[in-house]
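J.: please work out how this folds:
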Amino acid sequence: MTAVEINFDGLVGPTHNYAGLSVGNVASQANFGETAYPRAAALQGLAKMRAVMDLGLTQGFLPPPMRPAAGALRPFGFGGSNNEVLARAASEDLALFRAVCSASSMWRANAATVLAAPDTADGRVHLVTANLAGMLHRSFEGPETHDLLRRVFRDETRFAVHGPLPSARHFGDEGAANHMRLAHRHGAAGTNVFAHGELRGGAFPERQSRRASEAVARLAGLTDPLYALQNAKAVQAGAFHNDVVAVANENVLLTHPEAFEDAQGLYAALHGRLPNLHVVETQGVSLADAIASYLFNSQLVTLPDGAMALILPVEARENARVWAEVERIVAANNPISQAVVVDVRESMRNGGGPACLRLRVPVDDAAKAGIDPRFILDEARWDRLTRTVEAHWPEAIAPGDLTDPALWDQARAAHAALEQAIGA
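T.: Reported below is the predicted structural model:
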């Protein structure tokens, strides 16, 4: 089966801010209280999408949900108009209020786990919406994301969109950020690898539950997936998702040597299933450098000519040790032959690199035709989104701005303008 992989990037929402909500995310914690620049953040993300389009690849986008999410506060006993609900929450429970202002849905690698049609029991692409149970601000996203995915992947003969697992820590599910698929090519049957944590103590939580991964595999009817325990050392260094220390594409696994608790066992199992597998372990890159530069949170994509490109954040180029390793990998051409550097600094400062911003969806031609075309970018749609952001997104948000009703009104107006742009 011939298939391509479409990257659906999250459009950064108009309330992008630095509230330090993500425990275990080093950048999020380090930049708490700084001024954020939502317009620049969204434009940086759009520029990255354009860079992927310029490589000859199909590029999609996923819009943000409405924030601040006044409706999410009502079950906690806050009543009145939306502005009254928000004002009271800001006064009585500032941490909860900040959670419903978060623009964290930009990191669409956490939207769902995507299981390719050749691997599933019914031959459809399955998307299992993540519950994101480990973090309060992200736990509000599940129902909204489920509705959005059903809107975008609307052909039920080609796509099965599942709701999030029951939201409990025992079934914490962080989506595609802890899932890798390896295959000879996107349209061939592949091996699904689910990376997960354990309750091992430590300062930082291990967010992905193996039981959640097993449930996702059952929902899609996968046969014989692999489960790989994350290295506790990597988690406690700040690799809160596996995609901070490893990335896979077709028959290539680019990984830090300390990404997995039993790396050699995982490699052996993968080689047994995929004889032409390329395991590319980095050399001389510490966990600290990997996490600071987000080397592995790069997009590894297959180009139209069959070669692969690594789409990296500019922070990787600014780290001499990391960039030397990138140059070594590209020179080896195994088969990563190109490095493309993008600037997503606003996202990086909140702990999300190029790979965090996108959800990978492999589709054949028939499935691609079942996607709502309004969410696939062409020149005109990209221009329309860019103009919408330039006209309606706030330029800057300082911590104190979150409680300003004028910002809430501006965010609502921005969402209305975005919906109009999508519908055009």
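J.: contacts and neighbour counts: CA atoms only from here.
T.: Will do.
J.: which parts of the stretch 101-250 of the chain are helices?
T.: 136-139, 141-152, 210-220, 232-237 (DSSP state H, counting those that start in this stretch).
J.: ok, the residue nearest to residue 334 when sequence neighbours are not counted - contacts?
T.: Spatial nearest neighbour of residue 334, chain neighbours left out: residue 278 (7.0 Å); criterion: C-alpha to C-alpha, 6 or more residues apart in numbering. With contact set as C-alpha atoms under 8 Å, 6 or more residues apart in numbering, residue 278 has these partners: 251, 252, 253, 334.
J.: give me the number of residues near the second one?
T.: Applying other C-alpha atoms under 10 Å, we find 22 other residues in the vicinity of residue 252.
J.: hmm, residue 181 and it touching each other?
T.: No - using C-alpha atoms under 8 Å, residue 252 makes no contact with residue 181, being 9.8 Å away.
J.: returning to what we had before: the helices of the stretch 101-250 of the chain: which one's closest to residue 29?
T.: For the helices of the stretch 101-250 of the chain, proximity to residue 29 was assessed by C-alpha to C-alpha; helix 232-237 is nearest, at 13.2 Å.
J.: which parts of the closest one are buried?
T.: Across helix 232-237, burial judged by 16 or more other C-alpha atoms under 10 Å covers 232, 234, 235, 236, 237.
J.: check stretch 158-165 too.
T.: Buried residues in stretch 158-165 (16+ other C-alpha under 10 Å): 158, 159, 160, 161, 162, 163, 164, 165.
J.: show me those that map onto strands.
T.: Counted as lying in strands by DSSP state E, out of those, are 159, 160, 161, 162.
J.: so what's the second one up against?
T.: Think residue 160. Residue 160 sits in contact with 124, 125, 126, 127, where contact means C-alpha under 8 Å, 6+ apart.
J.: how about 10 Å then?
T.: 114-115, 117, 122-128, 149-150, 153-154, 219-220 (C-alpha atoms under 10 Å, 6 or more residues apart in numbering).
J.: to compare against the first, here's another:
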Amino acid sequence: MKSYEVNFDGLVGPTHNYGGLSYGNVASQSNSQQSSNPKEAALQGLAKMKALMDMGFQQGVLAPQERPDVAALRRLGFAGSDAQVIQRAAKEAMPLLVASCSASSMWVANAATVSPSADTADGRVHFTAANLNCKYHRSIEHPTTSRVLGAMFADQQHFAHHAALPAVAQFGDEGAANHTRFCRAYGEAGVEFFVFGRSAFDSRYPSPQKYPARQTLEASRAVARLHGLSEEGVVYAQQNPAVIDQGVFHNDVIAVGNGEVLFYHEDAFLDTDRMLAELSNKIAKVGGKFQPVCVPRSAVTVDDAVRSYLFNSQLLSRADGSMLLIVPEECRGNERVWNYLQGLTGSGGVIREVKVFDLKQSMQNGGGPACLRLRVALNETELAAVNPGVIMTAPLYESLTQWVERHYRDRMTENDLADPQLLLECRSALDELTQILKLGAVYPFQIN
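T.: Got it, this is the predicted structure:
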């Protein structure tokens, strides 16, 4: 039976803005308060989805969230009609309104952790929505994320869904941004690689000093238990706290893996030699041959990696067994990074080609190609069981492009977030989107 890695990309929401909400994310903070372009952001994301589909890769789409989140503001004491809640929040607590308007759900690498059926005890694909409790504006996402994923992967014979972990610091979970999977083929048993920034209960693990470590070891272990993963099918590794303090807020800012390949920076991890040996040994036991590709600090500094998002790239398997690397335009704009990539693809190694995409609107808010996609390994039967409305096709691309053109603004500032009309625009857009994607009622305004 054939198997695939399907990339479900997040559709950028109508309230895309530069709120500077993500402490520890250099791009998010440095571009705070600039004017954004939601329409351009959504169209840039759709263009990447369409391009990968045209290259022959399986591609899907994941819907954005309802914003502003008026219900979240009500829980914080703002009362009255929807318009009154927004106006009062703008007057009394603008940072809370900005947080309630965040379009950060576009970065669906943080939506959930996914384990394919070949790895799990019950032979189903397992999803655990990430609690994202390190940042308030993201912590309010998981209820809608769970409903959307449930509408996309609804067949209980093939798919299992778990609620987000307890929303406390000890179980901080950032989803697939700190998780990858190695395998010989997507339909075969693999080794799942969980990367954590700190331990909540074990003081032997060091912590960063400047920026928060968002993923805990305890959360990663809990997800592995929920998904029914075997001890032989899991490897845990700690991020280097020093690189977290340089802006590497998730592992996918400093490393990316696919198939049998790990593409990583020399300074990405602690105890790297032990980790590589464990990965090599366990991947060999499931019939694979581990291929680590280390980028030396002498060629690309951590600062280069953070500013270019070299590692926040998509590593895709091609039919001939070679790898294609999807990188943002910012990589071409960094001389050291671009020189390294030219040498890499010309070396005859497994990564043979680099394709560049303009994702400036997302990049300025701190998310590159890898942030925008949730990877789901599926066999033919499971792929057929996915809601067909969310699988990218040429007609769906045209429908979504026209939908964006109808509903999205081409400019967004902080002052625009205080406009109650924005909520009505967002709801109108999302109501139509659920019909296009055949999701049913997944948003609070559709349910209540």
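J.: quick one: TM-score?
T.: In this superposition the chains share a TM-score of 0.98, using TM-score structural alignment, normalised by the length of structure 1; 424 aligned residues with a C-alpha RMSD of 1.3 Å.
J.: before we move on, back to that, ok, of the buried residues of stretch 158-165 of structure 1, which one's closest to residue 88 of structure 1?
T.: Nearest to residue 88 of structure 1, judged by C-alpha to C-alpha, of these is residue 164 at 29.4 Å.
J.: touching, that closest one and residue 142? I think so.
T.: Yes - when contacts are counted by C-alpha atoms under 10 Å, residue 164 of structure 1 is listed as touching residue 142 (6.1 Å).
J.: which neighbours do those two have in common?
T.: Common neighbours of residue 164 of structure 1 and residue 142 (C-alpha under 10 Å, 6+ apart) are 111, 112, 129, 130, 131, 132, 133.
J.: now for the fifth one: what does it line up with in structure 2?
T.: Using TM-score structural alignment to pair residues, one finds that residue 131 of structure 1 aligns to residue 131 in structure 2.
J.: OK, contacts around the nearest residue to its match once chain neighbours are set aside?
T.: With C-alpha to C-alpha, 6+ apart as the criterion, residue 131 of structure 2 has its nearest non-adjacent residue at 5.1 Å, and that residue is residue 164. Counting by C-alpha under 10 Å, 6+ apart, residue 164 of structure 2 touches 112, 127-132, 142-143, 145-146, 171, 173, 175, 223.
J.: try it again with 6 Å
T.: Going by C-alpha atoms under 6 Å, 6 or more residues apart in numbering, residue 164 of structure 2 touches 129, 130, 131.
J.: can you check residue 60 of structure 2 too?
T.: Per C-alpha under 6 Å, 6+ apart, neighbours of residue 60 of structure 2: 7, 8, 390, 391, 392.
J.: tell me if it really is in a strand.
T.: Yes - the assignment for residue 60 of structure 2 by DSSP: H, G, I helix; E, B strand; the rest coil puts it in a strand.
J.: related to what we said a few turns ago, biggest separation within the buried residues of helix 232-237 of structure 1, which pair?
T.: Farthest apart among the buried residues of helix 232-237 of structure 1 - using C-alpha to C-alpha - are 232 and 237, which lie 8.5 Å from each other.
J.: how about the secondary structure of the counterpart of residue 330 of structure 2 in structure 1?
T.: Residue pairing (TM-score structural alignment): residue 330 of structure 2 is matched to residue 315 of structure 1. Under three-state DSSP, residue 315 of structure 1 falls in the helix class.
J.: ok, residue 315 of structure 1 - how many residues close by?
T.: Applying other C-alpha under 10 Å, we find 21 residues neighbouring residue 315 of structure 1.
J.: surely it is in contact with residue 293?
T.: Yes - using C-alpha atoms under 6 Å, residue 315 of structure 1 is in contact with residue 293, at 5.0 Å.
J.: and the end-to-end length of stretch 362-377 of structure 2?
T.: Criterion C-alpha to C-alpha, to the nearest Å; first-to-last residue distance in stretch 362-377 of structure 2 is 25 Å.
J.: any buried residues in that stretch, and which?
T.: Result for stretch 362-377 of structure 2 [16+ other C-alpha under 10 Å]: buried residues 362-377.
J.: again with stretch 16-33 of structure 2
T.: For stretch 16-33 of structure 2, by 16+ other C-alpha under 10 Å, it's 16-22, 24-29, 31-33.
J.: for the residues you listed, which one is nearest residue 447 of structure 2?
T.: residue 16 (23.8 Å).
J.: contacting residues around the closest one?
T.: So residue 16 of structure 2 contacts 38, 103 (C-alpha under 6 Å, 6+ apart).
J.: let's see that with 7 Å instead.
T.: By C-alpha atoms under 7 Å, 6 or more residues apart in numbering, residue 16 of structure 2 lies in contact with 36, 38, 102, 103.
J.: re the thing from before, which of the contacts of residue 278 of structure 1 show up in structure 2 as well?
T.: With both residues aligned by TM-score structural alignment, their matches' C-alpha atoms under 8 Å, the contacts of the contacts of residue 278 of structure 1 that structure 2 also has are 251, 252, 253.
J.: want to throw these into TSV with secondary structure?
T.: Shown next, in TSV, are these (three-state DSSP):
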residue	secondary structure
251	coil
252	strand
253	strand
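J.: now which residue in structure 2 aligns to residue 301 of structure 1?
T.: Using TM-score structural alignment, residue 301 of structure 1 sits opposite residue 316 in structure 2.
J.: what about that match, how many residues nearby?
T.: Residues near residue 316 of structure 2, counting by other C-alpha under 10 Å: 20.
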